[in-house]
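Asks: predicted coordinates and the sequence they were generated for:
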Amino acid sequence: MSSSDDSEQTKLEVQLEISNFQRDFPNCPYKMIEKIGQGTFSSVYKAVDTQHQHTSDCGEECNIVAVKRIYPTSSPTRILTELSILHSLSGHPNIAPLLNAIRHDDQVIAVLPYYPHANFKHYFRELSNNQTKSYLRSLLSALKHVHHKGYIHRDVKPSNFIFSPEKEAGVLIDFGLAQTEADKRDDSKFKQPKPIKLEKRRPFYIVDDKRPSIRANRAGTRGFRAPETRAIDIWSVGVILLSILTGQFPFFQSTDDVEAMLEISHIFGKQKMKQLACTLRKEIGLRHIVDKMSENPVDEEALDLLEKLLELDPSKRITASEALHHTYLQQ
């Protein structure tokens, strides 16, 4: 089958999907035009608002919106959390505001502005130094607001940050995995346990181990997740900047967390990863990797910011607010 046949088949499948959606959601005030995105828990469509006109952040009135159809298989708690967070974050220029939310039986849609934008993989190698700064300022400004409100996005990646290189502005989208930041536990209430002496043994694996595997309940897209859960959004910004500076996307191409750790240790070094595990104290050195992979000289201040964004120790990693005041973004 040729690529044109595949494309035609995809169009037919999308048309059928839209028809089924209109059938399942009668009297929906939004007429779907085309499918523009899909994730694990939802699909997103470019649509016409047949009843109202919404004013976009750029001040232009239009009746084109983005309709996010949340799958019925999503838990009610997840849906409520996403809509509540979107509503709470409305008003920031770098975060897509929630315009409307409608439920019909088990069908739920969230309506947001439609933002014309380019695909990251088509422009990230062509970004000028100033455009890179604008990208980071917009993204970090959005995350500063998210974190100030007490939330974690948990899935920061290029496809969830709609950026226009021409306008040098972007908006953060898709809060399907976002959650409220957990309160810090008061460690003073817990006593320090006594050390336990273990018999020294060589590492081994059990042959035909029948025990069930343990999987962590972690959010985020592989390659953009931090090695820990704290400051995960900032780590993801660092991974994006790493792609921009080196011209390689995705930079981390692991299929699981084990491969991700191997890739990370390849850059930072086995010894530094061991030091982190033992003492949580280390220094990061990415300059050699970036200089080797980049076709053009890299701004020294950009490298310094990159190191701070990709600090392995989350307690030492730069915050969104601090990053916005970094010398590189102030130039």
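Replies: Ah, there it is. Residues are numbered from 1 along each chain as shown.

Asks: from here on, just use CA atoms for contacts and neighbour counts.
Replies: Noted.

Asks: what sits against the residue positioned nearest the centre of the chain?
Replies: Geometric centre of the chain, nearest residue: Val156, 1.5 Å, by CA atoms, centre = their mean. Going by CA atoms under 8 Å, 6 or more residues apart in numbering, Val156 touches Gly220, Phe224, Asp233, Ser236, Val237.

Asks: next helix or strand past the longest helix anywhere in the chain?
Replies: The single longest helix within the chain, with elements called by DSSP state H, is helix 3-24. For helix 3-24, the succeeding helix or strand toward the C-terminus, using DSSP states H and E, is strand 30-38.

Asks: between helix 3-24 and the helix or strand that comes right after that next one, find me the angle.
Replies: For strand 30-38, the following helix or strand on the C-terminal side (DSSP H and E) is strand 42-49. Per axes from the mean of the first three to the mean of the last three CA atoms, to 10 degrees, the angle that strand 42-49 makes with helix 3-24 is 70 degrees.

Asks: contacting residues around the next helix or strand after strand 42-49?
Replies: Next in sequence after strand 42-49, counting helices and strands by DSSP H and E, comes strand 54-55. Residues outside strand 54-55 that contact it (CA under 8 Å, 6+ apart) are Glu61, Cys62, Asn63, Pro113.

Asks: put this next to the previous one:
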Amino acid sequence: MAWAAGKQLQNGRYTLESVLGQGRFGITYFARDRNNTPVVIKIPNKDALMPEEFDRLQVVFVQEAHKLARCRHPHIVKTGEPFKEDGIWCIPMEYIDGTTLDKRAEKQLPEAEALTYVRQIGAALTEVHRNGFLHRDVRPANIMVRRGKSEAVLIDFGLARAFDHDLTITRTREIATGFAPIELYSRHGDRGAYTDVYALAATLYELLTGVVPTNAADRKAFNAKLSPPKDYNPRISDSVNKAILRGLTLEGENRPQMVDEWLVALGLPTTQETTQTLPSTPNPAGQTWNWATIWTAVGSLAAIIALLVAIPQCQPTQKTPQAPANTSPSGTP
């Protein structure tokens, strides 16, 4: 059950005001700190999972916070120090006043504007990849544009994973149709930076046309046609049209392998050439991260889960009642 408005967290440090979004794995709240500064609080969704799944999710959740802390970039949402409330881990995050690109007023953006956002998110993804992660869920709904500015921010890292370690089995229902490349439909599919290149190309396709590109699974299984974006919007330049189709190449090995390679195909400067320092937003937690304490707690939880898994199967088992399940403009996975 979602926490009620008015609930105070961390001894009154944060006060919840409303639910921004709720997904299968998480709930995102709008809150304010003691200085009345808006902040987002993200928690794992306890009600949507079986108890043993939730315990494991708690571990993954704090790992996500650690991962986000390593990816400091002007176009990546900022996070604060995680804390526990009522036995549930919470991540305070920067509140971004703006609109996600899937809710933009103009369905076909001017090419220059769309390329500005794609270059910024491309720079953010390069930072993610530099830290050894993949995002795997790039799409307009996970990109926020700050109100009154042409600044795009990548807000949702719920499906991000280390390059060499899958934490969960890929489930088709968790894949963003039209934006996910074919390798995400298989648990054992090879993945790399080119996986996010596909999703970013699909995002640009949708920003310029207002149409979601043909699902990769249908293209693979049924030879479904991918119409060039220029078919929907003749104002798209030939070079951008060609670069989008190259980024949407079905097989990963035939796509641009790195984000910068694809940006060059679009005629954009590489992320190294466009590194710029934007005014930094204060850490929502307002203090230095105490990761030693956090990882001690996470390690204890992980050890308990491992012990439970090791209990012999011959012991009596109890069925746990199934809880109801339920994306959010603020980054709820």
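Replies: Sure thing, it's come through. Since the structure is predicted, the reported quantities are computational estimates derived from the model, not experimental observations.

Asks: TM-score for the pair, please.
Replies: Laid over one another, the chains give 0.66 as their TM-score (TM-score structural alignment, normalised by the length of the first structure), with 248 aligned residues with a CA RMSD of 2.9 Å.

Asks: now do the longest helix of the first structure: which elements does it pack against?
Replies: Judged by 3 or more CA pairs under 8 Å, 6 or more residues apart in numbering; DSSP states H and E, helix 3-24 of the first structure is in contact with strand 30-38.

Asks: hmm, who's touching the strand it packs on?
Replies: Contacts for strand 30-38 of the first structure (CA under 8 Å, 6+ apart): Val14, Ile18, Ser43, Val44, Tyr45, Lys46, Ala47, Val48, Asp49, Thr50, Val67.

Asks: could you redo the last one with a cut-off of 10 Å?
Replies: 11, 14-15, 17-19, 21-22, 43-52, 63-69, 111, 159 (CA atoms under 10 Å, 6 or more residues apart in numbering).

Asks: so it matches what in the second structure?
Replies: Mapped onto the second structure using TM-score structural alignment, strand 30-38 of the first structure spans residues 14-22.

Asks: give me the mean deviation of the matching stretch from the first structure.
Replies: Compared with the first structure after the fit, stretch 14-22 of the second structure shows a mean deviation of 2.0 Å (mean CA distance after the TM-score superposition for the first structure).

Asks: next, format the contacts of Val156 of the first structure as TSV and append neighbour count, distance to Pro297 of the first structure and secondary structure.
Replies: Formatted as TSV, the contacts of Val156 of the first structure follow (neighbours: other CA atoms under 10 Å; distance: CA to CA, whole Å; DSSP: H, G, I helix; E, B strand; the rest coil):
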residue	neighbour count	distance to Pro297 of the first structure	secondary structure
Gly220	18	31	coil
Phe224	27	25	coil
Asp233	25	27	helix
Ser236	24	23	helix
Val237	23	21	helix
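
Asks: which of those residues are still contacts in the second structure?
Replies: Counting by both residues aligned by TM-score structural alignment, their matches' CA atoms under 8 Å, the second structure reproduces these contacts from the contacts of Val156 of the first structure: Phe224, Asp233, Ser236, Val237.

Asks: which non-adjacent residue is nearest the counterpart of the second one in the second structure?
Replies: It refers to Asp233 of the first structure. In the second structure, the residue matched to Asp233 of the first structure (TM-score structural alignment) is Asp196. Counting by CA to CA, 6 or more residues apart in numbering, Arg136 is the residue found nearest to Asp196 of the second structure once chain neighbours are left out, at 5.9 Å.

Asks: could you measure from the aligned residue in the first structure for that neighbour over to Ile85 of the first structure?
Replies: For Arg136 of the second structure, the aligned position in the first structure is Arg154, judged by TM-score structural alignment. From Arg154 of the first structure over to Ile85 of the first structure the distance is 13 Å, taken as CA to CA, to the nearest Å.

Asks: got any residues that touch both of the two?
Replies: Phe175, Gly176, Ala178, Gln179.

Asks: mind listing what the first one touches?
Replies: With CA under 10 Å, 6+ apart as the criterion, the residues that contact Phe175 of the first structure are 78-79, 81-83, 85-86, 96, 151-156, 160.

Asks: these in helices, which ones?
Replies: Arg78, Ile79, Thr81, Glu82, Leu83, Ile85, Leu86.

Asks: which of these are buried?
Replies: Arg78, Ile79, Thr81, Glu82, Leu83, Ile85, Leu86 (16 or more other CA atoms under 10 Å).

Asks: residue in the second structure matching the last one?
Replies: By that I understand Leu86 of the first structure. Using TM-score structural alignment, the partner of Leu86 of the first structure in the second structure is Leu68.

Asks: nearest spatial neighbour of Lys103 of the second structure, chain-adjacent residues omitted?
Replies: Per CA to CA, 6+ apart, closest to Lys103 of the second structure is Ala141, 7.6 Å.

Asks: and which of the ones in helices among the contacts of Phe175 of the first structure is nearest Phe251 of the first structure?
Replies: Glu82 (28.6 Å; CA to CA).

Asks: which residues does the closest one contact?
Replies: Glu82 of the first structure neighbours (CA under 10 Å, 6+ apart): Pro76, Ser88, Ala110, Asp174, Phe175, Gly176, Leu177, Ala178, Gln179.

Asks: so how far is His52 of the first structure from it?
Replies: Taking CA to CA, one finds Glu82 of the first structure at 24 Å from His52 of the first structure.

Asks: got it, and Asp174 of the first structure?
Replies: Taking CA to CA, one finds Asp174 of the first structure at 23 Å from His52 of the first structure.

Asks: kindly report the same for Ser74 of the first structure.
Replies: 28 Å.

Asks: same deal with Ser138 of the first structure?
Replies: In terms of CA to CA, Ser138 of the first structure sits 29 Å off from His52 of the first structure.

Asks: so for these two, which sits in the more crowded spot?
Replies: Per other CA atoms under 10 Å, whichever of Ser138 of the first structure and His52 has more neighbours is Ser138, with 22 against 12.

Asks: all strands for the first structure, in order.
Replies: If DSSP state E is used as the criterion, the strands of the first structure fall at 30-38, 42-49, 54-55, 61-62, 64-70, 100-104, 107-113, 151-152, 161-164, 169-172, 179-180.

Asks: turn those strands into TSV, including distance to Glu322 of the first structure and mean neighbour count.
Replies: What follows is the strands of the first structure, written out as TSV (distance: least, CA to CA, whole Å; neighbours: other CA atoms under 10 Å):
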stretch	distance to Glu322 of the first structure	mean neighbour count
strand 30-38	32	16
strand 42-49	33	20
strand 54-55	32	14
strand 61-62	35	13
strand 64-70	32	23
strand 100-104	33	13
strand 107-113	29	20
strand 151-152	17	21
strand 161-164	20	23
strand 169-172	19	23
strand 179-180	21	16
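
Asks: identify whichever of those lies nearest to Ala320 of the first structure.
Replies: Nearest to Ala320 of the first structure among the strands of the first structure is strand 151-152; the distance by CA to CA comes to 11.9 Å.
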